[in-house]
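In: 3D, please:
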Amino acid sequence: MSTTQSERLRELLEPLVASQGLDLEEIAVDSVGRKRVLRVVVDSDTGADLDQIADVSRALSAKLDDTDAMGEGEYTLEVGTPGAERALTEHRHYVRATGRLVRFQLAEGGELVARILKADDDGLDLEVPGVKGRKATTRRVGFPDIEKARVQVEFNRKDSADAVHSADSADSADSKNHDEKEEEA
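Out: Presented below is the predicted three-dimensional model:
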């Protein structure tokens, strides 16, 4: 059985990435002109910060230098995270996307945009936003019913904790203003 270079690289690098507390999400070897680029995508349940990316990049670079996994010739190693509009392909991706808005391509056909409320072994509990003044509804979708899923970028979404904090601050300010007006009277 023949294995591709990406599969061999995954076997070599995945234990090293895991030892750094991260998941190896993707490996791609691309040719850019005469140069090759090895792109490695890592993530974790809590995300990956710049220090973790730098540490794993140094460890991968050292491992690749000690082996001939990339063969002869120059290449560039790029290590990063999946990005804002990541595709959800593994169970752990759905768990990490809990609370996020996701665009689903359904196996039955059609598309659904909903917020993931909960992910379990069988599927997802979703909140489907209301349209034209209607209230949001909940829906259950099993993993076999999902053909593709991609996180959506939300620029103006208030985090629920921020919304509570803002409401508490506004209530406190209103209360303070009300008390000051009573003292003036």
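
In: C-alpha from now on. contacts and neighbour counts both.
Out: Fine.

In: quick one: the strands in the protein?
Out: 23-32, 35-43, 75-80, 101-106, 111-119, 123-128, 137-142, 146-151 (DSSP state E).

In: nearest to I53, of those?
Out: I53 lies closest to strand 75-80 among those, at 6.6 Å (CA to CA).

In: same for the closest one, what does it pack against?
Out: strand 35-43, helix 50-66 (3 or more CA pairs under 8 Å, 6 or more residues apart in numbering; DSSP states H and E).

In: so which of these is the most surrounded?
Out: Among these, strand 35-43 has the highest mean neighbour count (mean count of other CA atoms under 10 Å), at a mean of 18.

In: nearest to A119, of the helices and strands packed on strand 75-80?
Out: For A119, the closest of these is strand 35-43, at 18.2 Å, according to CA to CA.

In: contacts for that closest one?
Out: Strand 35-43 is contacted from outside by 17, 22-31, 48, 74-82, using CA atoms under 8 Å, 6 or more residues apart in numbering.

In: stretch 25-34 now?
Out: In this structure, residues lying in contact with stretch 25-34 by CA under 8 Å, 6+ apart are S6, L9, R10, R36, V37, L38, R39, V40, V41, V42, D43, P82.

In: buried sites along it?
Out: E25, E26, I27, A28, V29 (16 or more other CA atoms under 10 Å).

In: cool, stretch 101-119 as well?
Out: 101-106, 113-119.

In: and the longest helix anywhere in the chain, how far out from the chain middle?
Out: For the chain, the helix that runs over the most residues, judged by DSSP state H, is helix 160-184. Averaging C-alpha positions (CA atoms, centre = their mean, to the nearest Å) puts helix 160-184 36 Å from its chain's average.

In: following up with a second sequence; could you model it the same way so I can compare the two?
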Amino acid sequence: MSKVTETVEKIAWPIVQELGLEIVDVEYVKEGKNWYLRLYIDKENGVDIEECGMVSEKLSEKLDEIDPIPHNYYLEVSSPGAERPLKKQEDFEKAIGKNVHIKTYEPIDGEKIFEGILQEFDGTNVTIEVRVKTKSKVIQIPYNKIAQARLAVVF
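Out: Below you'll find the model as predicted:
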């Protein structure tokens, strides 16, 4: 995590906590000529536009006051959506029983991309059940080998 995202997360944490929300992710990225600061928030039954607006307003005031970013940027506060990223260990624990999409840094059983039902997370390994044609296969993926993970929508 960059210094900007760490600082913004520290500033945003009390704001979202006060509203009964959680921070899913913070991104600070340059797209074209513009910089974007994105804060993804959520709660048990999802967030609505009013909650995103409240967090945006309060966070914007704090960021103007503290001024941790030296140049112009766009602030966006939103829900992580249906394909919510799984970043923290708690995210994996909450996702047990759900469909997930995982990319690894290096191949496991010859593959780097896995999609299936998250069966277990013990803090060290993620266990998922993947379907290959008509058969199911259980795969253990070391947590420290995961490059990206997210919930996956099943159609």
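
In: tell me how many other residues surround the residue mapped onto V16 of the second structure from the first structure.
Out: If you follow V16 of the second structure across to the first structure using TM-score structural alignment, you land on V17. V17 of the first structure: 23 surrounding residues under other CA atoms under 10 Å.

In: what's the answer for I11 of the second structure, then?
Out: With other CA under 10 Å as criterion, I11 of the second structure counts 16.

In: check L126 of the first structure too.
Out: Look at L126 of the first structure: counted by other CA under 10 Å, it has 23 neighbours.

In: residue with max distance from the center of the second structure?
Out: Most distant from the centre of the second structure: T134, at 31.0 Å, with distances by CA atoms, centre = their mean.

In: just give the nearest non-adjacent residue to the residue nearest in space to the middle of the second structure, would you?
Out: With distances taken as CA atoms, centre = their mean, P85 lies nearest the centre of the second structure, 3.3 Å away. Closest residue in space to P85 of the second structure, ignoring its immediate chain neighbours: R150 at 4.0 Å, by CA to CA, 6 or more residues apart in numbering.

In: pretty sure the residue nearest to the centre of the second structure contacts K103?
Out: No. In this structure, P85 of the second structure is not within contact of K103 by CA atoms under 8 Å, at 11.8 Å.

In: need the residues touching each of the two.
Out: By CA under 8 Å, 6+ apart, the residues touching both P85 of the second structure and K103 are Q148, A149.

In: CSV for the strands of the first structure, including distance to D65 of the first structure?
Out: Shown next, in CSV, are those (distance: least, CA to CA, whole Å):
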stretch, distance to D65 of the first structure
strand 23-32, 16
strand 35-43, 13
strand 75-80, 11
strand 101-106, 39
strand 111-119, 40
strand 123-128, 42
strand 137-142, 44
strand 146-151, 35
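
In: residue contacts, V102 of the first structure?
Out: Contacts for V102 of the first structure (CA under 8 Å, 6+ apart) come out as V113, A114, R115, I116, A149, R150, V151, Q152.

In: turn the residues you listed into CSV, including distance to D171 of the first structure.
Out: What follows is these, written out as CSV (distance: CA to CA, whole Å):
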residue, distance to D171 of the first structure
V113, 33
A114, 31
R115, 28
I116, 30
A149, 39
R150, 37
V151, 34
Q152, 32
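
In: which of those still touch in the second structure?
Out: Contacts conserved in the second structure for the contacts of V102 of the first structure, counting by both residues aligned by TM-score structural alignment, their matches' CA atoms under 8 Å: V113, A114, R115, I116, A149, R150, V151, Q152.

In: aligned partner of the fifth one in the second structure?
Out: So the one you mean is A149 of the first structure. In the second structure, A149 of the first structure lands on A149 (TM-score structural alignment).

In: so who does its match touch?
Out: P85, L86, K87, V100, H101, I102, K103.

In: against G20 of the second structure, how distant is it?
Out: 25 Å (CA to CA, to the nearest Å).

In: circling back: and the buried residues of stretch 25-34 of the first structure, which is closest to E183 of the first structure?
Out: E25 (61.7 Å).

In: reformat the contacts of stretch 25-34 of the first structure as CSV; add distance to K176 of the first structure.
Out: Below are these laid out as CSV (distance: CA to CA, whole Å):
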residue, distance to K176 of the first structure
S6, 63
L9, 62
R10, 60
R36, 63
V37, 60
L38, 59
R39, 55
V40, 54
V41, 50
V42, 48
D43, 45
P82, 46
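
In: and the furthest pair within the residues you listed?
Out: Greatest spatial distance among these (CA to CA): R36 and D43, at 23.1 Å.

In: that concludes my questions; thank you for your assistance.
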